[in-house]
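Student: Got a sequence here, can you model it:
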Amino acid sequence: MGTMRRSLCSRLRNLTFRSFLLLLVLTTVIINEFLVHRIQSWRWPAMPHPYKDSEEEMRILFVSDPQIIGYQDESMFPIGSLTRWDSDSFLSRTFSLAFSYAQPDVVVFLGDLMDEGSRATPAEYEIYMDRIESIFYSARHVKKIFVPGDNDIGGEGRDFRSPFKIARFENHFENLTGIERVGFIDFIKLDLRFNRDMPLEQRKLLEKLKKHFTAPLRLIVNHETMLPKLKSFIHPILMEVQPHLLMSGHWHEVSLGPVSGSIEVGLVGGVLGYGVGEPSMGYRVGLIDPEGHVKYTVLWLPSRYIQLYAYLGVLVLVAILFISCCIMQSLWQQQQPRYPR
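Tutor: Take a look at the predicted model:
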């Protein structure tokens, strides 16, 4: 009878200990995947209630450099699959939260949507498109503007541009250059590159686009920033377009500065810098009225790397506790007297 009682107590202790370990893991998951994002959103700056009429104020949510993780440079199964799933989940949750918070009239993607878009095979590209639709599903009914980055169509280092890469992007998204009018703003896509003076073809393009400016405000959206470029590179562009604001990505950091009478705002890179190792990530929201008054802020996100380190720490702790418990239980059983049957 005593042996049965000791056996039952031992099982209850093991059950309670295992339940504690399971509760510790579940608590970490709930905090990392749900509570942290909500708590961070409470720290976002208060935004005025949106106008019913978008002609009174335009709300723009900017997404720069999400760089959705690809397939060629990642580890093989299961590490690569787990990394892609984790990154996509993080992007989806944070974008949905930012979208709900900002309630934008338009979402502007400032390039580098995909980490390996310019090198992706046709099959990989189609999978990319499904993932993009799933990640940014919250914005399915809102106007979206897409600007390509070097990771999408090439153009950096040995990853050269090609007509095939450009055509593929335009077939799946929209033209590299053009004008998108939304409310009182002309969003001007120029696909600007500043490694040389403006070629004659680009000058003719600007003159052609200039004839189609219809909105009172003009906003250039581009992946590559103008801030560090020589005046001889950008002055002809600004003289032709005369933009009120320029928005760019690529740098993976926040920057603000005047550009020959206009203002350029460089966005937080990689809202998902997560995919490219950025510790600070966020979405930028701009509020613009018809008179050209601009308010903007960054909706900072919690560091995913800290969350992953927390997971690693908890798993190590659980492993240590579990192994210690097994050792202690084994030693305890060895010390118990054995009664003859």
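Student: Please make it C-alpha for all contacts and neighbour counts, starting now.
Tutor: OK.
Student: Strands along the stretch 101-250 of the chain, start to end?
Tutor: Applying DSSP state E, counting those that start in this stretch to the stretch 101-250 of the chain gives strands spanning 106-109, 143-146, 178-182, 185-189, 217-222, 245-248.
Student: the inter-axis angle of the third one versus strand 185-189?
Tutor: Here the directions of strand 178-182 and strand 185-189 differ by 160 degrees (axes from the mean of the first three to the mean of the last three Cα atoms, to 10 degrees).
Student: One more, so I can put them side by side:
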Amino acid sequence: MRLSKLRPLLANWPMELKIIFGVVVFNELIIYYYYSWAWWWKIYSICGSPEGDVTFLIASDPQIQGYRDESQALGWLTRWDADMFLFKGYSAALSAAKPSTVLFPGDLIDEGLSAPPAALSDYMARFRGLFLWPKRRWLILAGDNDVGGEAEPVNSGRVADYERQFGRLEGSDKAGQSMRMLWLRFYADAFRCQREIERHVASAYAHLAPNTPETGSAGFRILANHANLLTQRPTQFRPLLRLLRPHLVITGHRHRAFALRCDGCWSPAGAETMAPYPDKRGGPYATEPLDSAKFTLTDGIVYEIGSPTCSYRMGTLEVAYGYLAVRESDGRVCYVSLWLVSRFYWLGLYVLCLLLCAGYWLFRRIRAFGETERSRLIARRRSKSVHFGVA
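Tutor: Predicted structure coming up:
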């Protein structure tokens, strides 16, 4: 609708509807255009031109909402609102980042592990409609909410379901001219003992080894996994890192943005030292929430970037997409968190707007009622004075 046609229509609206219309336009349209512009400027000002870089947009833990755990009365509304938040935020992030690869580090569906087959098909169709557009390169991992692995064993049947929909959940492929991307479904909590961990690591390595460059060869190796690795006990992640020798690890799972550095993680057991990046006091997560980071990839040193959730339904107000640029020529890395203001604030703005409009409407009604009563009283007095004057 053209503005010239919309203007006379709005002119006839009461003030309450004009205010509600303005808030809806701001909340559902303007704020996402602002995100797109602000994120583009943030990426350019921190990371510079992407020429010569392999770029990633990281959409971690979207966990689209299911049907079982949502309210039976309002579930249709809460699911729709969560989906629209993901769709619009993803659209703005794509427009700002223009990545060569979109990475989903798992936990795609909130009830993916427990959903019956019919519901799972619907969830996957919703996920495709929200994220898998336009045509570009995607790398999709499965998280513990999708296939298990945190407090329960990995469900092999659910792994097969996800692989039929999204391709291999473990693999290796080129990410650039000389850079290689590795991805796994490694969950240390799913194993009962260290021997099971080492058996799974050896199996994964045997699967990836033909496509995995050896140490000292040209290029860098980026490992993607849903569960965090450097936050685990050394005995759990050490065999994995010693065999695969990644330079950079990208994970999700914790719903928080952080960066860690491990010196000597390619070395024999006991030689590694862990530190937050950038190095600040206060423990291994002192940098949370991580807004941006720059470092250079080096053999023998492993960096881990933990990307925050992009869904406002995950119990945190820190919601973001991650932008990652890796320069193939020298291994320079730039990471930026593309922060979204939590949807709860905008929903609160709706509530505030409705309360103000209701108060304004009530004030107008009371004022109109008072003016009506005053007019009646004045008319009554005049009629009495005219009556006595005639008599």
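Student: What value does the TM-score take for this pair?
Tutor: Remark: TM-score between the superposed chains equals 0.86 [TM-score structural alignment, normalised by the length of the first structure]; 317 aligned residues with a Cα RMSD of 2.2 Å.
Student: gap between the aligned partner of Asp122 of the second structure in the first structure and Phe20 of the first structure?
Tutor: Counting by TM-score structural alignment, Asp122 of the second structure corresponds to Ile127 in the first structure. Ile127 of the first structure is 40 Å from Phe20 of the first structure, where distance means Cα to Cα, to the nearest Å.
Student: For the alignment partner in the second structure of Lys144 of the first structure, which non-adjacent residue is spatially closest?
Tutor: Matched by TM-score structural alignment, Lys144 of the first structure corresponds to Trp138 in the second structure. Excluding the flanking residues, the one nearest Trp138 of the second structure by Cα to Cα, 6 or more residues apart in numbering is Val102, at 4.8 Å.
Student: In the first structure, what residue corresponds to that neighbour?
Tutor: The equivalent of Val102 of the second structure in the first structure is Val107 (alignment by TM-score structural alignment).
Student: Next, count neighbours for that match.
Tutor: By other Cα atoms under 10 Å, the residues close to Val107 of the first structure number 20.
Student: thought it was touching Phe95?
Tutor: No. Here Val107 of the first structure lies out of contact with Phe95, judged by Cα atoms under 8 Å, at a distance of 10.8 Å.
Student: quick one: the helix or strand that contains Val336 of the second structure aligns where in the first structure?
Tutor: Per DSSP states H and E: Val336 of the second structure is located in strand 332-340. The alignment of strand 332-340 of the second structure onto the first structure (TM-score structural alignment) spans residues 293-301.
Student: ok, so what distance separates Arg193 of the first structure from Met76 of the first structure?
Tutor: 35 Å.
Student: Could you do Cys325 of the first structure as well?
Tutor: 35 Å.
Student: and if you look at Glu174 of the first structure?
Tutor: Glu174 of the first structure sits 32 Å away from Met76 of the first structure, taking Cα to Cα as the criterion.
Student: Which of these two has more residues huddled nearby?
Tutor: Between Glu174 of the first structure and Met76, Glu174 has the larger neighbour count (other Cα under 10 Å), namely 15 against 11.
Student: Translate Trp98 of the first structure into the numbering of the second structure.
Tutor: To be clear, residue 98 of the first structure is Ala; Trp isn't right here. Looks like Ala98 of the first structure aligns to Ala93 there (TM-score structural alignment).
Student: Tell me which helix or strand the closest residue in space to its match that isn't next to it in sequence sits in.
Tutor: With sequence-adjacent residues excluded and distances taken as Cα to Cα, 6+ apart, Ala93 of the second structure is closest to Ser36, at 6.2 Å. Using DSSP H and E, Ser36 of the second structure falls within helix 31-47.
Student: Please name the residues that touch Phe146 of the first structure.
Tutor: Residues near Phe146 of the first structure by Cα atoms under 8 Å, 6 or more residues apart in numbering: Val108, Phe109, Leu110, Gly111, Phe173, Glu174.
Student: Now with 10 Å, please.
Tutor: Phe146 of the first structure makes contacts with 63, 107-113, 169-170, 173-176, 189, 221-222, as judged by Cα atoms under 10 Å, 6 or more residues apart in numbering.
Student: separation between it and Gly183 of the first structure?
Tutor: Taken as Cα to Cα, the span from Phe146 of the first structure to Gly183 of the first structure is 17 Å.
Student: ditto for Gly157 of the first structure
Tutor: 38 Å.
Student: of those two, who's got more company?
Tutor: Counted by other Cα under 10 Å, Gly157 of the first structure and Gly183 do not tie: Gly183 has more neighbours, with 18 against 7.
Student: pretty sure the more buried one contacts Asp105?
Tutor: Yes. Between Gly183 of the first structure and Asp105 a contact is recorded at 9.1 Å, counting by Cα atoms under 10 Å.
Student: Any buried residues in the match of strand 332-340 of the second structure, and which?
Tutor: Buried residues in stretch 293-301 of the first structure, counted by 16 or more other Cα atoms under 10 Å: Val298, Leu299, Trp300, Leu301.
Student: So which of the residues you listed is the closest to Pro340 of the first structure?
Tutor: Minimum distance to Pro340 of the first structure across these is 64.8 Å, recorded for Leu301 (Cα to Cα).
Student: Looks like that closest one contacts Ala98 (just checking).
Tutor: Yes. With contact defined as Cα under 10 Å, Leu301 of the first structure reaches Ala98; the gap is 9.4 Å.
Student: re the thing from before, ok, the match of Ala98 of the first structure - contacts?
Tutor: Counting by Cα under 10 Å, 6+ apart, Ala93 of the second structure has contacts 32, 35-37, 39-40, 57-59, 87, 99, 320-323, 338-339.
Student: Show me which of those residues are buried.
Tutor: 32, 35-36, 39-40, 57-59, 87, 99, 320-323, 338-339.
Student: what are the ranges of the helices in the stretch 51-200 of the second structure?
Tutor: Remark: helices assigned in the stretch 51-200 of the second structure by DSSP state H, counting those that start in this stretch are 75-97, 117-131, 144-147, 156-166, 194-208.
Student: In PyMOL, how would I select the buried members of the contacts of Phe146 of the first structure?
Tutor: Buried residues within those, by 16+ other Cα under 10 Å, are selected in PyMOL with:
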select buried, resi 63+107+108+109+110+111+112+113+169+170+175+176+189+221+222
